[in-house]
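Colleague: heads up, no residue letters with this:
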């Protein structure tokens, strides 16, 4: 039995002294030998951490003692014990860098004015009832969708979360303003912000998958509306939800099926690239033509 676990979580609640919360979290994690990344802002907390299962449980129990964090939904997945090289905790203006901190308002119940949260079962029910009228809208960076996404999802052409506001305001998606739009991301946090951005710009029926792809995949595996693998911002890089995960990624060199993101070893590149095993072994012999925008962003959590 694997006793190493990884948790992904966020909680939106007013934090009057983010630096004090940072110190508390640092002391707590170090006392439990837990590693990973935590972001803290005046809007709340966002983290992905790994460690021994008993230690992670103690971390959750202690973190929930903070008044605004009592209802945090912690998403669990299998770990290796080597998922994070160290503990990194930062204080920033935003939990997700959409570039609009003044637009986001939170209270003790979370984000104000966001989309309707749907549990995985409710997502399926909505699609069953309204069929092709429903549009899934990917709230992640476009490269993450190369290996996994909801079926027939709209995947905006963005390389960072900061691109979303401009992308939404471009008019490309105005035809969806009167349609049911289901936003989704890894653990749900990016959609908390994205759904506010969309509603504030005239999208009338916006939903978000409660618990994100992680919760949906843990509920339905690969027998629901999700297909492919999930990209993660840690040393695992990908998660599969079953033993029959569909390969939808394509190797950047040969277009063969793969889900493996690897760092290009060319000195002038070192970008994160989808490469099959054979092409990875031989890619140093080829000219580098990789998208320089795809980077292993360790600041993003979920």
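Modeller: Good, I have the coordinates. Given the structure is predicted, the values throughout are model-derived calculations rather than measurements.
Colleague: Please make it C-alpha for all contacts and neighbour counts, starting now.
Modeller: Will do.
Colleague: need the contact list for residue 145.
Modeller: Shown in contact with residue 145 (CA atoms under 8 Å, 6 or more residues apart in numbering): 138, 155.
Colleague: Now residue 213: closest residue in space, sequence neighbours ignored.
Modeller: Among residues not flanking residue 213 along the chain, residue 186 sits closest, at 5.0 Å (CA to CA, 6 or more residues apart in numbering).
Colleague: count of residues packed around the closest residue to residue 159 other than its chain neighbours?
Modeller: Leaving aside its sequence neighbours, residue 159 sits nearest to residue 141 (CA to CA, 6+ apart; 5.1 Å). For residue 141, the count of nearby residues is 20 (other CA atoms under 10 Å).
Colleague: And residue 219, by the same measure?
Modeller: Neighbour count for residue 219, taken as other CA under 10 Å: 15.
Colleague: Please look at residue 63 and residue 69 and confirm they touch.
Modeller: Yes - at 6.8 Å, residue 63 counts as touching residue 69 under the criterion of CA atoms under 8 Å.
Colleague: Between the two, which has more neighbouring residues?
Modeller: Set residue 63 next to residue 69 and count neighbours by other CA under 10 Å: residue 69 wins out with 21 against 17.
Colleague: does residue 128 belong to a helix or a strand, and which?
Modeller: Using DSSP states H and E, residue 128 sits within helix 120-130.
Colleague: any idea which helix or strand comes after that helix?
Modeller: Immediately after helix 120-130, counting by DSSP H and E, sits strand 135-138.
Colleague: How far off centre is that next one?
Modeller: In terms of CA atoms, centre = their mean, to the nearest Å, the gap separating the centre of strand 135-138 from the centre of its chain is 14 Å.
Colleague: A further structure is provided below for comparison with the first:
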């Protein structure tokens, strides 16, 4: 058993005074040495955090002790260490950016538990629809799933017509942890789709509980791991190196900060191009030092309830 854990969760529930709760929440994370990204919104919470197993358990207990969050479901994975370098607790209008005119607390697609989802995979009447962005589903997706050429969930309305002809079928949506599908499935219902389902807990939970069968490639995650294995039954690499075209599921950001394209690059090309996606980017004056991971921490201003906003650069000079 590994010493650290990674928690992925979301919960749609009204939160009054989100700024005040953000400070309380942030302080708890600091006191328990937790790192990660957490969004506090009037519509709920969305977070991924990492820490020692005992600290993660304290965090789950902390949320479940609050009546508003007692039904929060956590996806728990193990890790050798922290999967984040920083802690961000931010207040936003939505816990997942969508701008969709729906409220999943009122109406959303039917939840499918991982075991039930697995059974439906062989149903000829089922249509799987991936609700993630291009760079996510290009790295990994369920066999036969429909994908949309979109950068984020805000673009979903422009793509619904691509599945209009499937309105009489069982539409099963899925995403990384389930949060996007709460709104995406609700939107499909608003557009006249009647049999709309969603994979409860997303790809991550399906992999943990059911072995990830029929998920090809890796699942993109929003922490320092970048991508994780899901399928322990019949895995297959579906992505290829941006540079040489060989099969590769190693996602990196181009070392050239001015480019920063997020694509698969194999280890050999990573070494040859020093983390860049091309010779031009390798020789660009903004190229960052390559440490072999292709993951670069963003230097930005951070809010700490003990300090207010403080620049990292200023902090480094102290």
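Modeller: Okay, I see it. All values derive from a computational prediction rather than experimental measurement.
Colleague: Tell me the helices and strands packed up against the helix holding residue 128 of the first structure.
Modeller: Contacts defined by 3 or more CA pairs under 8 Å, 6 or more residues apart in numbering; DSSP states H and E place helix 120-130 of the first structure against helix 212-220.
Colleague: matching residues in the second structure for the helix it packs on?
Modeller: Here helix 212-220 of the first structure aligns to the second structure at residues 202-210, judged by TM-score structural alignment.
Colleague: buried residues in stretch 35-51 of the second structure?
Modeller: 35-51 (16 or more other CA atoms under 10 Å).
Colleague: Just the terminal-to-terminal distance for it.
Modeller: 7 Å (CA to CA, to the nearest Å).
Colleague: Check stretch 219-232 of the second structure too.
Modeller: Stretch 219-232 of the second structure end-to-end distance (CA to CA) = 13 Å.
Colleague: Strands of the stretch 201-302 of the first structure, start to end?
Modeller: In the stretch 201-302 of the first structure, the strands defined using DSSP state E, counting those that start in this stretch lie at 205-209, 226-228, 230-231, 238-239, 261-263, 272-274.
Colleague: and the fourth one, how far out from the chain's middle?
Modeller: The gap between the average C-alpha position of strand 238-239 of the first structure and the chain average comes to 12 Å, counting by CA atoms, centre = their mean.
Colleague: The third one too?
Modeller: Computed by CA atoms, centre = their mean, the separation of strand 230-231 of the first structure from the middle of its chain amounts to 8 Å.
Colleague: next one: stretch 226-237 of the second structure
Modeller: 16 Å.
Colleague: hang on, the earlier thing: if we go by neighbour counts, what in the helix holding residue 128 of the first structure is buried?
Modeller: 120, 123, 127.
Colleague: residue contacts, the closest residue to the last one other than its chain neighbours?
Modeller: For residue 127 of the first structure, ignoring the flanking residues on the chain, the nearest one in space by CA to CA, 6+ apart is residue 134 at 6.3 Å. Under the criterion of CA under 8 Å, 6+ apart, the neighbours of residue 134 of the first structure are 126-127, 179-182.
Colleague: before we move on, the earlier item: kindly indicate whether the aligned residue in the second structure for the residue nearest to residue 213 of the first structure is helix, strand or coil.
Modeller: Here residue 186 of the first structure is matched to residue 176 in the second structure, going by TM-score structural alignment. Following DSSP: H, G, I helix; E, B strand; the rest coil, residue 176 of the second structure is assigned to coil.
Colleague: in terms of contact, does residue 176 of the second structure touch residue 215 like I think?
Modeller: No - taking CA under 8 Å as the definition, residue 176 of the second structure is not a contact partner of residue 215, at 11.8 Å.
Colleague: Residue 147 of the second structure versus the aligned partner of the residue nearest to residue 159 of the first structure in the second structure, what's the distance?
Modeller: With TM-score structural alignment as the criterion, the equivalent of residue 141 of the first structure in the second structure is residue 133. Separation of residue 133 of the second structure from residue 147 of the second structure (CA to CA): 9 Å.
Colleague: now swap in residue 190 of the second structure and tell me
Modeller: Residue 190 of the second structure is 20 Å from residue 147 of the second structure, by CA to CA.
Colleague: Between those two, which is the more surrounded one?
Modeller: The neighbour count for residue 190 of the second structure versus residue 147, taken as other CA under 10 Å, is higher for residue 147 (19 against 14).
Colleague: I believe residue 36 of the first structure is in a strand; please confirm or correct that.
Modeller: Yes - counting by three-state DSSP, residue 36 of the first structure is part of a strand.
Colleague: Give me the nearest residue to it, chain neighbours excluded.
Modeller: What sits nearest to residue 36 of the first structure in space, not counting adjacent residues and going by CA to CA, 6+ apart, is residue 49, at 4.3 Å.
Colleague: what about the equivalent of that neighbour over in the second structure, is that helix, strand or coil?
Modeller: Taking TM-score structural alignment as the criterion, the aligned counterpart of residue 49 of the first structure in the second structure is residue 49. Three-state assignment for residue 49 of the second structure (three-state DSSP): strand.
Colleague: In contact with residue 49 of the second structure, which residues?
Modeller: Residue 49 of the second structure is in contact with 6-8, 34-38, 84, counting by CA under 8 Å, 6+ apart.
Colleague: Check residue 65 of the first structure too.
Modeller: Residue 65 of the first structure sits in contact with no residue, where contact means CA under 8 Å, 6+ apart.
Colleague: elements contacting the longest helix belonging to the first structure?
Modeller: The residue-count maximum for a helix in the first structure (DSSP state H) belongs to helix 18-31. For helix 18-31 of the first structure, the packing partners by 3+ CA pairs under 8 Å, 6+ apart come out as strand 35-41, helix 53-63, strand 87-91.
Colleague: The first one to strand 87-91, inter-axis angle?
Modeller: Think strand 35-41 of the first structure. When axes from the mean of the first three to the mean of the last three CA atoms, to 10 degrees is applied, the directions of strand 35-41 of the first structure and strand 87-91 differ by 10 degrees.
Colleague: neighbouring contacts of strand 35-41 of the first structure?
Modeller: Here strand 35-41 of the first structure has contacts from 15, 18, 21-22, 29, 45-51, 83-95, 301, using CA under 8 Å, 6+ apart.
Colleague: Pull the distance from it to the chain's centre.
Modeller: Worked out by CA atoms, centre = their mean, strand 35-41 of the first structure lies 14 Å from the chain centre.
Colleague: And stretch 139-149 of the first structure, by the same measure?
Modeller: What separates the centre of stretch 139-149 of the first structure from the centre of its chain is 10 Å, taken as CA atoms, centre = their mean.
Colleague: and if you look at stretch 91-103 of the second structure?
Modeller: 15 Å.
Colleague: Appreciated, that's everything.
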